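the following block contains a protein sequence and its predicted model.
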Amino acid sequence: MAYDRELSLLASNLKAKILCYRSFCTYSVIFNKAKPFSEVPGPIRLPIWGNLYLYKLGIYKPLKYHEALKDLCRKYGPLVRQDLGSKTTIHVFDPESVKTIYEAEGKLPHVEPLQETVMLYRKQRNICLGLGNLNGEEWYRLRSAVQQMMLRPTEVHYYLPHINEVATDFIKRIREKTNGDGELGGLREEASKWSLESAGYVCFESRLGGFDGGKAEEEVTRMVQANKTIFMMSTLLKFSLPFFKVFPTPKWNTLVKEEDYFFGTGSGYVDRTISRIKDLQLQNKIGERTNHFLIYLLSKPDLSYGDIKIIALSLFGDGLTTTAPTLICSMYCLATNPEVQQRAYKEISSVYKGGKITIEMINQMPYMKAVLKETFRVFPSGTEISRVLLKDLVLNGYLVPAGTHCNLNQSVQYMSEKYFKNPEKFLPERWLRGESSSNVHPYLLIPFGIRSRTCPGRRFAEQDLIVTLALMLYNFKLECNKKSPLEQYYNILLFPEDSLKIHFKSRS
C-alpha cells in the first residue's frame, strides 16, 4: 500500500511538472511570436500633442470620451494606444486580456490616479494622498487598516438603521419637492444631497441637515457644487497640455478654490466628530463600542491623523460621483421599463410592509439586486479601471512591457451582441440564477473592480442603493416622459444628463 501511494505521488508530481513545462513552452512561443509594442495600433501621434489634437479639433469631445473609446475600439481593435500629450495609455477592450492583467498583478497592484489633478493638489497641500492615489507598501498599509470595517458585510450592516433613516427622509423630500403632477427636476443635486447625508451619517454619526433648509442645507449644496466643479475642471485639464503643472492656470486656480472648500468643510466635520469622541472617552461613555467608523480608525495605531481624515473624507465624498449618478440611472431604467418596475415592486411589497428595511429583507430581493447590476451595464459609472503592468505581458498578440499604463475599458462591450443577448434591452433577469439569458464573461462587468484593489466602499454603496430604491418603489410609481434615450457625459466619471426629470406617482 505504501509503495502504491509513493508511486501515485510520484506520478502526480511528474504530471504536474509536465503540465508546468508545457505551459512554460506555450507561453514562450506566445512571447516569441508576439508583435512588438511599437506596433500596437492607434491614431496618428503628433510631437508634444500626441493624440490631443483629436480633442482640440472636435473630432472627439472630452465630455463624450466614452464615445471616443467606442470609436477607437471599432477602428483599431481590442488593444489601442492613445497618447494624451506625452502620456501613453493602452486601452484594453477585450475581457480575456483584462483577465490576463488581473491574474498577473500580484499582491500589490499598481494604478495611475483617476484624477491626476487631485493627487497634485494633495501633494501641494501636504495632504495624505489616499487609497486611490497610493501604490506599494504605503497603499497596503492603509488598505489593511480599513478593509475589516469597510468590506465585511456584518460591519456594513451595522449602519443599516442610518441608511433607512436617510432614505425615509429622502422619500419625504421627494413628496415636498414634486410639483402638481409629481415631476422632480434637479435630480443630480437632490441625489447628491441624499448621498452626502447618508455617507455623513455613517462617517460622523450625525446628520448634516442637507434636507432641512437654512444654513445647513446651503452648506451641503455648496459642497455638491464644489465637487461638480472639481470634476469638470479635472476633465478639461486632462485633455489639455499640462501647463498647470508648471504655473497656475485659470482652470487650475478654479479647481484649487473648490478643493479648498470641499476639503476644508469636510475636514471640519471630521475634526468635530473626533473632538466629540475624545470628550466621550474622557467621560467613559463610549464603553466597548468599536462600530463607529472614526472610533475604529482611531483605534489603529499605524494610522496618522492625516490618514484618518482622508479615509473618512473619501468614504464621505466619493458617492457624489458614483452612488448618486447610479441612483438616478436606476430610477430612469425603472421608469422607462414598466414591466421591470412592476416585477421589482411585487418583490419588494412581498417582503416589506413598512418600517425599516432589514438585511433579511434585502436578502429576499434578488430581482432588485439584478436591477442594480443591469443598470451598471446599461449606464456604467466610469470608463476604466487603471493598472500599471508589473511584468511584461502578451495582450491580444502584442508584447506590452512592464511599466505600461493600461486602462481596462471593457465597458465599451456592454452593448455588444458578442457578449450579451438583446444588449439594447434592459433585462435584469440576465443576472438571475436559473434565468440567465447569456453566459457572461466573468471579467466583463466588474464595476467595483475585483481582488485586492476592489472599491472599499462597495458594500456601503450597494446597501445605500438597494434600501433607497426599495423604499422609493414601495412609495411611488416612477414615470419618465423623455422622448429620446438618456445620455451620459464624461467628467472623469460618467453622469446622466442634467435635464432628466422623473415623475413620482404616489402609490398610497
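Everything's here; your move. Residues are numbered from 1 along each chain as shown.

CA only for contacts and neighbour counts going forward, please
Will do.

separation between the residue lying closest to residue 149 once chain neighbours are set aside and residue 452?
Counting by C-alpha to C-alpha, 6 or more residues apart in numbering, residue 155 is the residue found nearest to residue 149 once chain neighbours are left out, at 5.6 Å. To residue 452, residue 155 is 18 Å away according to C-alpha to C-alpha, to the nearest Å.

ranges for the helices of the stretch 201-350 of the chain?
For the stretch 201-350 of the chain, the helices defined by DSSP state H, counting those that start in this stretch cover 214-238, 250-282, 293-298, 305-317, 323-335, 338-351.

cool, and the stretch 51-200 of the chain?
Under DSSP H, counting those that start in this stretch, the stretch 51-200 of the chain gives helices at 52-56, 65-76, 95-103, 116-124, 136-151, 153-157, 160-177, 187-204.

put this beside the first:
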Amino acid sequence: MKIPKKQSQNQDILTKNQLPLPPGSLGFPLIGETISFLRDPDFATKRQQKYGNIFKTNLFGSPTIMMLGAEANRYLFSEENQNFAIKWPESVAILLGSASLSTQTGSIHQTRRKLLSQAFQPRALASYLPAMSEISYRHFKKWETFNQLTWYPQLRQYTLDIACKLLVGKDATNDTHFTELFEEWCAGLFTLPIRLPWTKFGKALKCREKLLTKIEEMILQRQQQGNSHQDALGLLLDSKDEDGKSLSIEELKDQILNLLFAGHETLTSALSSLCLLLAQNPEILAAARREQQQIICAGALTPEHLQQMTYLDQILKEVLRIIPPVGGGFRSTIQTCEFNGYRIPQGWSVLYQISKTHQDQSIYKNPKNFEPQRFGIDRAEDKSKPFSYVPFGGGIRECLGKEFAKLEMKIFAALLLRGYEWELVPGQNLDLVMIPTPRPRDALKVVFRSIHGVNEQSKVRP
C-alpha cells in the first residue's frame, strides 16, 4: 500500500526529531561561547578534538551547530534555500543593511547577483588592469619612502583605494574622513550588538549613517552628471527591478557599502598573508621572482602576461588555503534536517569552517606547511575531493567578486616581486588575530625597499 505524501513527510519529520543533537556545550546563558569564539584562535580545533567534525555550541545569542569538512560543505551548499538560508550574526546583518547582497535571500538575491556579476565578467576585469597597476605603483613608491613601515594598515588603504576607484568611481586617496569612518564601521561588524554610544557596535552604527550619507552624495552626483561608467555603481544605476523600476536610493546605498566591504576587508587579509608567508619562505620567494624575470614585459602588464604566471597562481592558491581570509559562514536552518545521524533543528544556526577544511590531512599532505607545489598538475591535492578547497565559499552564494580578488592579488604580487623586497622586523608578534579577518597581531612590520632603483623600475611601469 502506498503511503500518502503528507503522511510520509510527517513520518520523516518525526524520525528526524528523534535523532540526537550533536555533542557539545551551549555555554553560558545568552552569550553562550561567543567570547571564546572571538578570542580563541583554536576554538574549533579544541572542540573538533573533543567531539568530532560536528558539534553544538551557542554563538552570538543563537544555538549553533558547527560542521567541519568537505562533506559538510557539500551538504550545506547544495541545500541552500531548501534546508538552509544565509544568516549573519546580528551585528553584521544590521551594519551591512537589509538591502545588501550579502543579506538578501531567494529570488531578490538571485536577480541582484546576476546584475552585479556584470562588473566581474572577463571584459570588465581586463579593463581594471591598468588602474590596479597604477594604484599599486603609487602605493609602492610611497612605502619605499618610509623604509620601515607597519604594513597591514597601509594595505587596508591600498585595497580601499582600489575598491573605491574600480567599483564606484571614487578617488578615496585624499578623503581621510571617508577612510576613518569606514575603518570604525568595520571594527563593529563582529561584535555583540549592544546599541550604546561607547561600544564598538554603537560607534559603527553612527559611522554607517555618515558613510551612507557620503555614498548618497556619490549616487546623486553620478545621476546629475549622466551615468556613463561601467563600474558596479554604474550597473546598479542603470538597472531596473522586476517591475521595470530603478533601484531605490536606499538599496543602492546598502549595495555599495556591501561591495566596498567585500572588496576591501578580505583582500587586505589575503595580501598581508601573502607578504608574510613569502617573507617566511625565502626559497619560494626566490622561485617566484625567477618566474617574473622569465616573463618578458617591456611595458604594462597584460592579461597574456598574467596567464604565464603559473607558479604565482599556485602561491596565491596556497596562501588562501593556509590562511583563508574568511573563516567560515553562517546559515539558518529553515526546517529540521539530518546530517551524519544528528538532528539539525529548525531555527538553529549552522556554521561551516573553511580553515578546518583546508587543514584536512586526508586531503592535504602536511597541511600546516606552505607548499604551493601541492596545486601543481602532478599533485593537484584540491581536486581529490569536491568542496575541499573553498576560500570563496561555494554554491549559489559563492563569492561574487572572487575573480576580481584573484586579479588584484596577482597584479599586486607580480609588480611587488618585480621591483621590491621586504624583510620582517625582528621581535614582532606575528601570531594571527582571526576576527574579523586574519592579520598579524603587530600588524606586519617590515623594511621595504626597491630592488633595482628608479631606472630599472621604470622599465616595468605602465
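In hand now; what should we look at? From a predicted model like this one, the values you see are computed outputs, not experimental measurements.

before we move on, back to that, which residues sit in contact with the residue nearest to residue 149 of the first structure?
148, 149, 291 (C-alpha atoms under 8 Å, 6 or more residues apart in numbering).

aligned to the second one, what sits in the second structure?
With TM-score structural alignment defining the correspondence, residue 149 of the first structure maps onto residue 119 in the second structure.

from residue 431 of the second structure, how far out is that match?
36 Å.

looking at those two, which is more packed in?
A count of neighbours by other C-alpha atoms under 10 Å puts residue 119 above the other of residue 119 of the second structure and residue 431, at 23 against 13.

find the nearest non-adjacent residue to the residue sitting nearest the centre point of the second structure, please.
Nearest to the geometric centre of the second structure sits residue 266, at 3.9 Å (C-alpha atoms, centre = their mean). Among residues not flanking residue 266 of the second structure along the chain, residue 325 sits closest, at 5.2 Å (C-alpha to C-alpha, 6+ apart).

right, and residue 34 of the first structure touches residue 393 too?
No. Residue 34 of the first structure is beyond contact range of residue 393, at 9.7 Å (criterion: C-alpha atoms under 8 Å).

so what's the residue count around residue 15 of the first structure?
Quick note: residue 15 of the first structure (other C-alpha under 10 Å) scores 12 neighbours.

again with the one 3 residues further on
In terms of burial, residue 18 of the first structure registers 12 neighbours under the definition other C-alpha under 10 Å.

residue 63 of the second structure corresponds to which position in the first structure?
Match for residue 63 of the second structure (TM-score structural alignment): residue 88.

which residue packs closest to that match, ignoring adjacent ones?
residue 82 (6.0 Å).

list the contacts for the counterpart of residue 316 of the first structure in the second structure?
Taking TM-score structural alignment, the alignment pairs residue 316 of the first structure with residue 260 from the second structure. For residue 260 of the second structure, the contacting residues are 160, 163, 164, 167, by C-alpha under 8 Å, 6+ apart.

could you redo the last one with a cut-off of 6 Å?
If you count contacts by C-alpha atoms under 6 Å, 6 or more residues apart in numbering, residue 260 of the second structure has them with residue 163.

that older thread, overlap in contacts of residue 34 and residue 393 of the first structure?
Common neighbours of residue 34 of the first structure and residue 393 (C-alpha under 6 Å, 6+ apart) are residue 399.

who's more crowded, those two?
Neighbour totals were compared for residue 34 of the first structure and residue 393, and residue 393 leads with 21 against 17 (other C-alpha under 10 Å).

where's residue 231 of the first structure relative to residue 349 of the first structure, distance?
With distances taken as C-alpha to C-alpha, residue 231 of the first structure is found 38 Å from residue 349 of the first structure.

who has more neighbours, the two?
Looking at residue 231 of the first structure and residue 349 with other C-alpha under 10 Å, you find the greater number of neighbours at residue 231, namely 20 against 14.

give me the nearest residue to that one, chain neighbours excluded.
residue 491 is the one closest to residue 231 of the first structure (C-alpha to C-alpha, 6+ apart), at 5.6 Å.

do I have it right that that neighbour meets residue 232?
Yes. Residue 491 of the first structure lies in contact with residue 232 (C-alpha atoms under 6 Å); the separation is 5.5 Å.
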